[in-house]
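>>> what follows is a protein structure lacking sequence information:
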């Protein structure tokens, strides 16, 4: 019957209690005895008062875990490492979740069981094996469910690159082993477990000598170890004691298994490669029976004696050694030493000789020794006694005949090494380091030439374990063609890739690693192997098996398996890549690296040129593989050239992947950059802070609106054809009602769209129709600019990003930004500011203009899309002029057409002030920039000589009583016309009639006339005695002849303090009338006379003289009298 995850966790906790209780009780009693802690303190840590009265061994798992946590420094720090303390804390969390009936996902359950197994293993509890079986069964179920899900996913296809068609896909050249292709490797986990093999358990690849050597690549170091072992067992040489010492996962256990199977009794000819080694060793045959002893420190407990099948009780490690050498008979030889936990001394040599030839393998010795106490209160003996045994064992092995002792120890680091930390996975805590140091001191006199496999040998180890061997010529040709194509590609584009790719031996590396790219191995063996929990060989095998299985299922057809092809989106691969890292990496992968909604997929979707190659996704995968394990290192990250090495294949352009990297680095939350180096980190970049702040502005849009309005005002300083521009007015009351053309820029709350009822048009209509509570009079003066609804979101986002980066720089001290982050923020702010500048005209691109074709038709709205590189108001002005919807100038002839068309005449004339009012009011009339345009048009029309046919005349005033126009003029330039004046435009017909009548009256007066004035008299300012009749009379009243006057002269005294004002009036009121006459020559002379009673200072004399000369005075001078 299927069990639930809750039940699995409950069973795991039950096994944990059973395995942990003896260890905890033993350590607590030792600490109490040593005075490190007292029992009253211990009892206070029990959450259940009833448990406090019971022995510690009877406490429940919650009490045990709490006790370990609270007394760690006083008790358990000496035996266990800090990684084990982390396990205690984590399991407490799992236990609390289970107690509160919280749901457990399969991943949560797997994590809980794995942590329980690790803690039980750390205390050498046998229950660890049962928990391991539960965990593997759960993983099998998870794998089967994932397999079904993967088959259902239509999108579960591998990334295809644009490589040349001549290169065969790797799947057509080499085949994975069946267990790898099918995914059955999950059950074995590539776990070389010496104890399990010794018990006859485990998978065939480790248990069966023939299968083991078929899948094992014999490195130079392993060959040397096996040859020396053959000679030692055969009695012809070889080292008697060999120490295998590497970092965690360096291949020690695999080497021990090789020795174990070598002396299993299997014929040498059946084990691949052993015949050649025997020839090298000079050993013709091995002894028929070789006793093999296997001692694994974390499988044997110093506190729990082992009971054998016949009832024999074994308490110590040397007792177990004797039992495996010769059974009960051999144990009886050292029975007293086993009972009293004292070192057996030279008796060990006697046993080795008597039961030899023998192979003794000791693995995880530190894990056993660190559990011992200084006092002899454990069945396994005391800490000191154990090292006496170690010395006796090594000395006995050297003196015995045909005995080989092989011991594995964790690698020890210098204090300055990055691995020198008390939570080393294999060493453990303080006591573990002390045990390691003592064992090294005892065994250190033995010279050992064994070393782990090199990276290059690792290629072959992994290749042989994961793939079937290449056997025919076609397979070798396919491999060689791929290697040559890649090598040639790297040499051709040598500036895009790391320098080592140009070397001739890189092609050899490509062949050796085929079908896996060497960069994959380099990253795994160089970067990932620095992780405390990553085992070099097993970790690489587990990961690459998951990768190959996933790619095989998805039908990957790339020529090589590159970092960019590692399917991080596959749950099995992702689990392998994150099991050695913190849980923080999982959401980072989903967001920034490889997931259904990850950023790289969105970028590839938005940019077709990148999406065609899946370039951004490939860059992200390569970056993760190369940077995740070193994100906290001093020299973190990988260079852009190495990123391209992990991505680009022959037939593709490296520049495409450079563009993908640039886009990804500018948008990713967890991707850092420093010069050419890039890396992912669990800490969000300032980009994440900026994203969060930009998101906050959605909920608080006031700063965004204010920034938009500021940007608009700055842009609209260039007003173009408009006298005034109104930016985002709250209502029509804020837009004045006058005669000047104005541009109204609507707020972003009123976007424009093709919908007839769009907000922009409704807002514009409201402003056009009224100013506050009053109707708007001058409606033909307003045009509107609105934001595009489709572009508004992009514009708003750009503004929010700019504000976010600006706020980060403003608060850089408070945020404690380092120089790199400050540089990044400055770069991003500059980029965001550029985006705002570019998107402002893209957003505000709709010009809304009210139009009306005639007084009888309804008002309508026309929308125009603006283009060009000018400022907004300039664009609007250009568009209005091109559509003839704004007139910055107006010809007199055009004005006459409009007067006749509507018509705008009021009888035979129209006041200019009324006409300006009309043009500002009525939308069906041309839209003028301002009323002065109308005045200019009037001046232009009056000055035309063809005024009778094309334009009009001008009059200063109209006398309703007489029906006459005063100051009627035509065909002359009149600067006095102004839109606010009292002047009139007169129809040509009416003007002609009055002029003809005046001419006739003058002729009649002349006929009756009487003489011309004989002398000049003082006249009124007009210069004639009767301006109204236009007839000059002499002083005696006799009419002057009809000859017109041809000369005018006048003299006037000006106010010396306001010369400019008076001269201006004289110019407008006198000189302008005279200069406007045909053929007139007007001469104006300014005469200055100044009297200074006290005399003129020298400096004033000099200044006035120089200025007069500059102003070209005809004559000037100073007089002294």
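Perfect, thanks for sending it. Keep in mind it's a predicted model, so treat the numbers as computed, not measured.

>>> CA atoms for contacts and neighbours, from now on please.
Fine.

>>> and the longest strand anywhere in the chain, what does it pack onto?
The longest strand of the chain (DSSP state E) is strand 403-410. Strand 403-410 is packed against helix 220-234, strand 241-246, helix 252-262, strand 358-363, helix 365-369, helix 383-399, with contacts defined by 3 or more C-alpha pairs under 8 Å, 6 or more residues apart in numbering; DSSP states H and E.

>>> now do 7 Å
On a contact count with 3 or more C-alpha pairs under 7 Å, 6 or more residues apart in numbering; DSSP states H and E, strand 403-410 meets helix 220-234, strand 241-246, strand 358-363, helix 383-399.

>>> which one of these is the most hemmed in?
Each of the helices and strands packed on strand 403-410 was scored by mean neighbour count; the highest is strand 358-363, a mean of 24, by mean count of other C-alpha atoms under 10 Å.

>>> can you give me the angle it makes with strand 241-246?
30 degrees (axes from the mean of the first three to the mean of the last three C-alpha atoms, to 10 degrees).

>>> the inter-axis angle of strand 358-363 versus helix 383-399?
Going by the same axes, to 10 degrees, strand 358-363 makes 140 degrees with helix 383-399.

>>> from the middle of its chain, how far away would strand 358-363 be?
54 Å (C-alpha atoms, centre = their mean, to the nearest Å).

>>> who are the packing partners of the lengthiest helix in the chain?
Using DSSP state H, we find that the single longest helix of the chain is helix 5-34. Where contact means 3+ C-alpha pairs under 7 Å, 6+ apart, helix 5-34 is packed against helix 61-70, helix 106-122, helix 127-152.

>>> next up, a second structure to put side by side with the first:
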């Protein structure tokens, strides 16, 4: 289900007029029983029809009204009911429901929710009852109240006057004037005379705690008032159609100090004998109470169910991302009941905020949510539900309403960290559109605030879990990963946000992050930050293919030799998209100079530079890491005092900072700069040009990634073809006058000149020469030159284990061929006396084998010189391995003679092949053509 098919809450649930206009007053949320009784209350409380229309009859209230109905109709019911709930828990509101129902000023059928209660109680004709309202905050212990022609001084005088005016007052006048309590019999007669009657006593403790034992006031004494309450409860029990409802505070703290606590305990003792204790509002019933009071009736139930079903589906499909209770089917029912407010808002307010001393359970929620809804409606909020993440803490009224109940110091927390134009959340969202597009940071921070602010000081387990943060922030169609990442980002950045064991909370005490931020300013860039960056780069970039890695090294300390070196430039020499590239300017100085001296081997340096856009971020991360290191060090050495949780947080933050630095270094140092000199019209440009390559910061091994990038872009050559070597020699070094080139000198040139290839090392050139020596296509080789004569000359004959130095000559192929021809001896014919396979050699003959034919020396006559002037040899070779064997013969034997200037060497090869099945025409044709090409003659086939 997509967001486009779901309607926001403002299109389905319309707030009441006073909420929309913001004209509600705080007093309107405090139901005042006396003002209703006097007829001065607002219509929503004073008008019975409107009151019940906006009142949700909870199960507790239904049972209480049922009992009252039975009592005033003489059908049973509880005579005395004590309403004892948390502060702001709906006591007075419940009394108002009894008040309007018992007085019967309008037909019961007009009161929403009442007819089913009458039917259940079996009441057809509801009698009108006399209703007495005694409000302890309105009575004065020492100021008689003028009623008609009499002055009422005490609670019992007020009770009698409200029951029957002067006639009823006359029955207890003496007790009222003397301040002594009438007996229970007198009270019982009075109640029976004016029954059915309902007595509502609100704020009773607030009145009685004003008396003491020693001082007698117009309203009596402490003892007389306590005695009156005991007598009244007993009298009410004796009258079948009389009922007493009294509200008592739930705790000593709400009762007040000293006498208030004593009065509460005494009244609880007396009421316990006859009371029916009742707690009006269950937690989930508060949903409907708030909705009735703040919103007009919702008629589009289908749209409500669609929205709630989409939330339930989100929670079930995401599973562990959200709290366990969201996986139950009944959570959908909670969503529907609480609509348009998310149940998590109620849970946090009723479970956490209601524990605060001044927060009134129902009244406080109504007052806060009225401000929230007014601001959201005014700002055009289009959330599907009003979630904890929707709370407009940027609004002064809403923020003040919430922090009013909290200890001092929360205003800067909200303003700096949570919500508003200057908050850290807003700043992060403005820089990261991934968060800003859904207000992820602000919604997450508001949720954490709602769930943690009231309970932080006293809880054993601080804060709320990540899954509950997500529950209060995310709507269908949004990705949980965005909000999860936002939470982690805030945990890294905000001053007042704390985290531990997957729980998050705000606190008025600055967390260690503020200490860290302050310490960040202490570190000097030159002495602290740059060395730390260098250390991080050193850990990231190992030696690998490079002979040396130089991190932020001055040019004078980098050797000018043939070793391949990676120079890591300092952060200020960064590379980016700007017109002025500091990296290339700095690197050019390294290329041109070694300290005060010119650098000769310029082609052996490759540079690694920082990305210009990341340098500032890296510097900030380095400072953070150094700050965390100093905090952890001071904590371990007892230079600062931290609790265990903060100590663990500091250690965790240090680990995280180190990981962040390691990642940021890879993301920052990602530019490879390779110097080159370009050719222009066949001439080498005098200016240095730069090729830049970006390396992957996510590579597992950075130096391997550098090697891959260099090789793939041919900025570094590890394997080279002889054709490229030959072409370079032809282009730059072989001329009409100079047809040979020293291999060592060529290697030195590749180290010096930026227009030549950059070889990994000398071995690359060695292997290339060895491969190229196998053919006459590229170059000839010699071990030196004596005048015009090449020493150890070879051409097209493989040579192994060559040494790349100045004695090894690379000879231009045409010149090598001409030289080879010049040293070839004239052919001397020798008769062949012994056919192939002959067993003897004779004077003047030639032995011919598959390995070659060699002249046979003539025996020296007796008496002549014994100096040996001729050599011959004969060998048979396996035709399968003939090529390799013949090469060995040439290298090991023939080369001994060819290296002598005046030695004539003749080699002839005889090939004989026999196949009894015969040779087909294709093979014969191929052999003849190849033989003609290779000048093999004769080359004929014959029959045996």
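Thanks, I have the structure now. Here the structure is a predicted model, which means the values were calculated and not measured.

>>> TM-score for these two?
The TM-score (TM-score structural alignment, normalised by the length of structure 2) is 0.72; 833 aligned residues with a C-alpha RMSD of 5.3 Å.

>>> and the helix or strand that comes right after the longest strand of structure 1, which residues are buried?
Following strand 403-410 of structure 1 in sequence order, the next helix or strand is helix 430-443 (DSSP states H and E). With burial defined by 16 or more other C-alpha atoms under 10 Å, the residues of helix 430-443 of structure 1 counted as buried are 430, 431, 432, 433, 434, 435, 436, 438, 439, 440, 442, 443.

>>> tell me the counterpart of the last one in structure 2.
If I follow you right, that is residue 443 of structure 1. Applying TM-score structural alignment, one finds that residue 443 of structure 1 aligns to residue 271 in structure 2.

>>> can you pull the contacts of its match?
With C-alpha atoms under 7 Å, 6 or more residues apart in numbering as the criterion, no residue contacts residue 271 of structure 2.

>>> how far away is it from residue 252 of structure 2?
17 Å (C-alpha to C-alpha, to the nearest Å).

>>> the most centrally placed residue in structure 1 and residue 820 of structure 1: what is the separation?
By C-alpha atoms, centre = their mean, structure 1 has its centre lying nearest to residue 668, at 1.4 Å. Separation of residue 668 of structure 1 from residue 820 of structure 1 (C-alpha to C-alpha): 16 Å.

>>> give me the neighbour count for residue 404 of structure 2.
By the criterion of other C-alpha atoms under 10 Å, residue 404 of structure 2 has 14 neighbours.

>>> gap between residue 249 of structure 1 and residue 339 of structure 1?
Applying C-alpha to C-alpha to residue 249 of structure 1 and residue 339 of structure 1 gives a distance of 36 Å.

>>> show me where the stretch 751-900 of structure 1 has its strands.
For the stretch 751-900 of structure 1, the strands defined by DSSP state E, counting those that start in this stretch cover 770-771, 774-775, 782-786, 846-851, 860-865.

>>> so where is the second one in structure 2?
In other words, strand 774-775 of structure 1. Going by TM-score structural alignment: strand 774-775 of structure 1 matches residues 597-598.

>>> out of residue 249 and residue 339 of structure 1, which sits in the busier spot?
Neighbours were counted for residue 249 of structure 1 and for residue 339 using other C-alpha under 10 Å; residue 249 has more, 21 against 16.

>>> name the SS class of the more buried one, please.
Secondary structure for residue 249 of structure 1, judged by DSSP: H, G, I helix; E, B strand; the rest coil, is coil.

>>> how much space between residue 417 of structure 2 and residue 426 of structure 2?
If you go by C-alpha to C-alpha, the gap between residue 417 of structure 2 and residue 426 of structure 2 works out to 9 Å.

>>> now residue 284 of structure 2
On the measure of C-alpha to C-alpha, residue 284 of structure 2 and residue 426 of structure 2 end up 34 Å apart.

>>> before we move on, what about residue 86 of structure 2?
For residue 86 of structure 2 relative to residue 426 of structure 2 (C-alpha to C-alpha), the value is 38 Å.

>>> got it, and residue 42 of structure 2?
Taking C-alpha to C-alpha as the measure, residue 42 of structure 2 falls 41 Å from residue 426 of structure 2.

>>> more neighbours: which of the two?
With neighbours defined as other C-alpha under 10 Å, residue 42 of structure 2 and residue 426 compare such that residue 426 has more, 22 against 15.

>>> quick one: closest of the helices and strands packed on strand 403-410 of structure 1 to residue 567 of structure 1.
Smallest distance to residue 567 of structure 1 across these (C-alpha to C-alpha): 30.7 Å, for strand 241-246.

>>> can you map out the helices along the stretch 601-750 of structure 1?
Ranges of helices in the stretch 601-750 of structure 1, per DSSP state H, counting those that start in this stretch, are 608-611, 615-627, 640-645, 654-667, 686-699, 702-715.

>>> out of these, deepest packed?
By mean count of other C-alpha under 10 Å, the helices of the stretch 601-750 of structure 1 have helix 615-627 as the most buried, with a mean of 28.

>>> please name every helix or strand in contact with it.
helix 599-606, helix 640-645, helix 654-667, strand 677-680.

>>> swap the cut-off to 10 Å and go again
helix 518-526, helix 599-606, helix 608-611, strand 638-639, helix 640-645, helix 654-667, strand 671-674, strand 677-680 (3 or more C-alpha pairs under 10 Å, 6 or more residues apart in numbering; DSSP states H and E).

>>> mind listing the helices for the stretch 801-950 of structure 1?
Going by DSSP H, counting those that start in this stretch, the stretch 801-950 of structure 1 shows helices at 819-843, 872-882, 892-901, 912-921, 931-943, 947-950.

>>> and the last one, what's buried?
Right, helix 947-950 of structure 1. 947, 948, 950.

>>> re the thing from before, of all the helices and strands packed on helix 5-34 of structure 1, which lies closest to residue 588 of structure 1?
Comparison of the helices and strands packed on helix 5-34 of structure 1 against residue 588 of structure 1 by C-alpha to C-alpha identifies helix 106-122 as nearest, at 17.0 Å.

>>> list the buried residues of the closest one.
Neighbour counts using 16+ other C-alpha under 10 Å place 106, 109-122 of helix 106-122 of structure 1 among the buried residues.

>>> give me the distance between the residue of structure 2 positioned farthest from its centre and residue 871 of structure 2.
Computed with C-alpha atoms, centre = their mean, the residue of structure 2 farthest from its C-alpha average is residue 863, at 104.3 Å. In this view, residue 863 of structure 2 and residue 871 of structure 2 are 21 Å apart by C-alpha to C-alpha.
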